[in-house]
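Chemist: Quick one: sequence plus predicted model below, questions after.
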Amino acid sequence: MRIANTLFPLALVANAAVASSWFSNAVYNKWHETELERWLSDHDVPYPTPTDRKDLEKLVQKNWHTYMVEPYQAWDTEKLTGYLKQKGLETKESAEETRDSLIARVRSAWYESEDKAQQDWINVNDWIFDTWTDNQLKAFCDRHRIPVPQPRKRDTLLKKARENYEAVAQKAGGASTYPGNWLYESWSESDLKEWLDKHGFPVPQPTARDKLIASVRRNSRLAYLRMQEAAKTSKKAAQDAHTTLTDKLIDSWSESQLKELCDKNNIPIPQGTTLNQLRAVVRKHRAEIAGDTAADTLGAAATKATGNARTGYERAWDRVVCGWEWAVGQVKAGGDAACGRAEDAMGKRHKEL
């Protein structure tokens, strides 16, 4: 009993120390007063004026979890249910499931942990540009005289914008961790409204420019997380389609074609291997045959080959055997745009099959 009585206060001290450590390392711990005020204003948290920095920080701390870690706490039942369906999770009739139980389920399936959210707000430039259009990235680079080599592809634009983010913030005399309006100087009001519409956020009324920027800034992280989730879902669908498609094509090959493919790629085939065993070997080594272990590259290469087929499966796979390296090179050289077109073509072809 004495041991328990001794350990209990020690546990309280330890918990307090952990909480104190987290608070002292919180991203907003180093924010300037203007950043703290900006965050509170963006999230409609009232604060008295004048207020010293310490009180502002306490207000941010009090509301941080609600707005930045678990924003779904403010969602209605319809939005909570919609999120769960989007994640492929079954939902009961609203009358059978309470709002609290829905929140608990959304929490367990949320995009990121609290630690991840904390870390990513330290490195804003790593993700904040990802929801921008190519034209908006170009305008940002042009406005701040950031040289971008030709051709000005999206990957290059993103890289240059990220690399120069801190320098632009310093030049503007603003903070970079929770950026001010300087970040959106090159955006028109229609750009701001279009971004909000595209990502499913209501346009504030009245639509003053400051209000529009505040809404875009406040929702940028959630928009980025949604976009990442959609990209993963899309990629998985493309990979599933690619696997189905290549399986159908492999099944259409003759024994001699399978052996020829294995010989060309130095894949040993034991004597007495049956046709079905040959097919299994090709399936096992198809990533190596493509010259790249990335499934999406293999899928794009297979799509390129089948897309050019003139007389069905045999001709398609003939092209695969003779042109893997060329196809993969084309996909790599084409970047995101080529992959996007390849995935679209693959999906269309898969439906036809």
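Modeler: In hand now; what should we look at?
Chemist: can we go C-alpha only for contacts and neighbour counts from here?
Modeler: Fine.
Chemist: Regarding P206, what is its secondary structure?
Modeler: At P206 the chain is in coil, as set by DSSP: H, G, I helix; E, B strand; the rest coil.
Chemist: show me what contacts it?
Modeler: Applying Cα atoms under 8 Å, 6 or more residues apart in numbering to P206 gives no contacts.
Chemist: Next one: it from L212, what distance?
Modeler: For P206, the distance to L212 equals 9 Å [Cα to Cα, to the nearest Å].
Chemist: Presented hereafter is structure B, for comparison with structure A:
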Amino acid sequence: MRVLSTILSVALATNAVSGSNWFSKAAYNKWHETELERWLSDHDIPYPTPADRKDLENLVQNNWDSYIVSPYKSWDTDKLTEYLKSKGVETKDAAASNKDALVSQVASTWYETEEKSQTAWSDVKEWILDTWTESALKAFADKHGIPVPQPRKRDTLLQQARSNYETVAKKAGEVASYPGDWLYETWSESDLKEWLDTHGFPAPQPSSRDKLIASVRRNSRLAYLKLQDQQASASASASAAYATLTDKLIDSWGESQLKEFCDKNSIRVPQGSKVNEIRALVRKHRAEILDDTLSASASSAFGAATSKAGNQFAKATDDATLAAQDAFNQAVGTWSDSRLKAYLDARGVPVPQGSKTDELRALVRRNSHKIATGYNAWTWDDLSFDKLKSYLANSGNDAAKKISESTSATREELVEAAQSAYSSASTAGGDSYASATSYLSEATQAAKDNVFDAWSESDIKAYLDSYGVVSSYVIYRPKYSY
């Protein structure tokens, strides 16, 4: 241990003298020469031609902090003051004339650390598309033949575009770490100018397509950071508005007060909505904003009953949605890691490597509103007793068929048999797998408007009890849609 400590001390001391990090994390260390040249060109930094890679890398290194880690050091006092105000930092008149004081304040409230900045530029695909409009993402997917499940919503488009980012670059024979013009092939000059205007960056004058792309690319990280900060601020503001909004207060409001609250908080109220329906809508949004509970959809099929919330939820039918949400929330708390991942996989939600159980549960709750775009063994858990027996009887699996013919088989046994049969079919592929997937598609399609209508009350209770959800209260059957 002492020898290792000595080696490290010598290495670090040598590093301090040489000024180069022997375990450097700089993103540009792995960039291609064309990427180094592109970065320098985007930032109007002259470089010799021809130049070897080491010369280019040194030029990027010498300018990296000024443009990437702490770009604010080159801002004027007005821009520095504007930034501080956006972060809620008051600036004194004396400080306005002292640029160094302003720079110091900005540094202490900057969006990210140097380490986070290096990490971000090491994996550009994780953020560079986030500031794109939905139409831009659709055009990118269509241009490169990226399949996007229906309905093609922004979240799904973004996830698919990210997943195929490097594949698209390779097909085009391009590099992807500091992307070239290939990334913006589907953008018109007006699209590029609109992006710059939207995110507060002046368009280059005189402008050309090349200069516009360079400006968008150069400012993409800062635009992403500003967007994230704005969203976090909006979320915090909304949370503050809802945090003091109790059920008692909601119940005390009249129709005009409820509508006024909805207008202020961008809650769309369908025309002709009754007072109780508006109250339920406010409660639903409160739950979503506070991440207190989440909507139960037909695809997850866990929201058909009241639960431990009991009397709080059972007071009126317009509270059945919240009751269902609570039941789903409790059910998720009992799931295994494999089930949590399967739920997310079926909805195209990326699962970060090394995610802990609590993190997976939080991710499931945040994405419970998303539509399932695929099937897995857990999907069988959501089908009725009769649907399960029907599948087992026609699955072509002898063991499954035998269980379907048993008059004493419980729903739990049917689910386990269906999961086992499906897993076998999935492994075998071919007609068996196609048949299983086709059956699932037909069964879930038929269940869209009446997920639990065909279930007996005892089946529903047994289903909830299997997740540790107390089902001793009145069972509502609200209709949900995908």
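Modeler: Yep, it's here. From a predicted model like this one, the values you see are computed outputs, not experimental measurements.
Chemist: what's the overlap in contacts for P206 and L212 of structure 1?
Modeler: Joint contacts of P206 of structure 1 and L212 (Cα under 8 Å, 6+ apart) do not exist.
Chemist: now for the helix or strand hosting E166 of structure 1, which elements pack on it?
Modeler: Using DSSP states H and E, the element containing E166 of structure 1 is helix 154-171. Applying 3 or more Cα pairs under 8 Å, 6 or more residues apart in numbering; DSSP states H and E, one finds that helix 154-171 of structure 1 makes contact with helix 134-143.
Chemist: 10 Å - rerun?
Modeler: Packed against helix 154-171 of structure 1 by the contact rule (3 or more Cα pairs under 10 Å, 6 or more residues apart in numbering; DSSP states H and E) you find helix 134-143, helix 313-352.
Chemist: following it, which helix or strand shows up next?
Modeler: Next in sequence after helix 154-171 of structure 1, counting helices and strands by DSSP H and E, comes helix 189-198.
Chemist: in the superposition, what's the average offset of the longest helix along structure 2 relative to structure 1?
Modeler: Ranked by number of residues, the top helix in structure 2 under DSSP state H is helix 209-243. When structure 1 is superposed, helix 209-243 of structure 2 averages 0.4 Å from its matched positions, counting by mean Cα distance after the TM-score superposition for structure 1.
Chemist: and E57 of structure 2, what is it in contact with?
Modeler: Contacts for E57 of structure 2 (Cα atoms under 10 Å, 6 or more residues apart in numbering) come out as 28-33, 36-37, 40.
Chemist: Tell me how far the most centrally placed residue in structure 1 lies from W127 of structure 1.
Modeler: The geometric centre of structure 1, computed from its C-alpha atoms, lies nearest to Q228 (Cα atoms, centre = their mean), at 1.9 Å. As judged by Cα to Cα, Q228 of structure 1 and W127 of structure 1 stand 10 Å apart.
Chemist: Kindly report the same for D336 of structure 1.
Modeler: In terms of Cα to Cα, D336 of structure 1 sits 17 Å off from W127 of structure 1.
Chemist: one step back: tell me which residues in the longest helix of structure 2 are buried?
Modeler: Residues of helix 209-243 of structure 2 classed as buried: 211-221, 223-226, 239, 242 (neighbour count, 16 or more other Cα atoms under 10 Å).
Chemist: Likewise for stretch 132-145 of structure 1?
Modeler: 134, 136-141.
Chemist: so which of those comes closest to K193 of structure 1?
Modeler: Here the nearest of these to K193 of structure 1, counting by Cα to Cα, is Q136; it sits at 13.4 Å.
Chemist: Looking for the alignment partner of that closest one in structure 2.
Modeler: In structure 2, the residue paired with Q136 of structure 1 is A136, using TM-score structural alignment.
Chemist: Surely its match and E194 touch.
Modeler: No - counting by Cα atoms under 10 Å, A136 of structure 2 sits too far from E194 to count as a contact (11.8 Å).
Chemist: Identify the residues contacting the match of Q136 of structure 1.
Modeler: Per Cα under 10 Å, 6+ apart, neighbours of A136 of structure 2: 129, 142, 157, 184, 186-187, 191.
Chemist: for A51 of structure 2, same thing?
Modeler: Taking Cα under 10 Å, 6+ apart as the test, what A51 of structure 2 contacts is 33, 37.
Chemist: what does D130 of structure 2 give?
Modeler: 137, 154-155, 158-159, 162, 220-221, 223-224, 227-228.
Chemist: again, 6 Å this time
Modeler: Contacts for D130 of structure 2 (Cα atoms under 6 Å, 6 or more residues apart in numbering) come out as none.
Chemist: what does D120 of structure 1 give?
Modeler: Contacts of D120 of structure 1 (Cα under 6 Å, 6+ apart): none.
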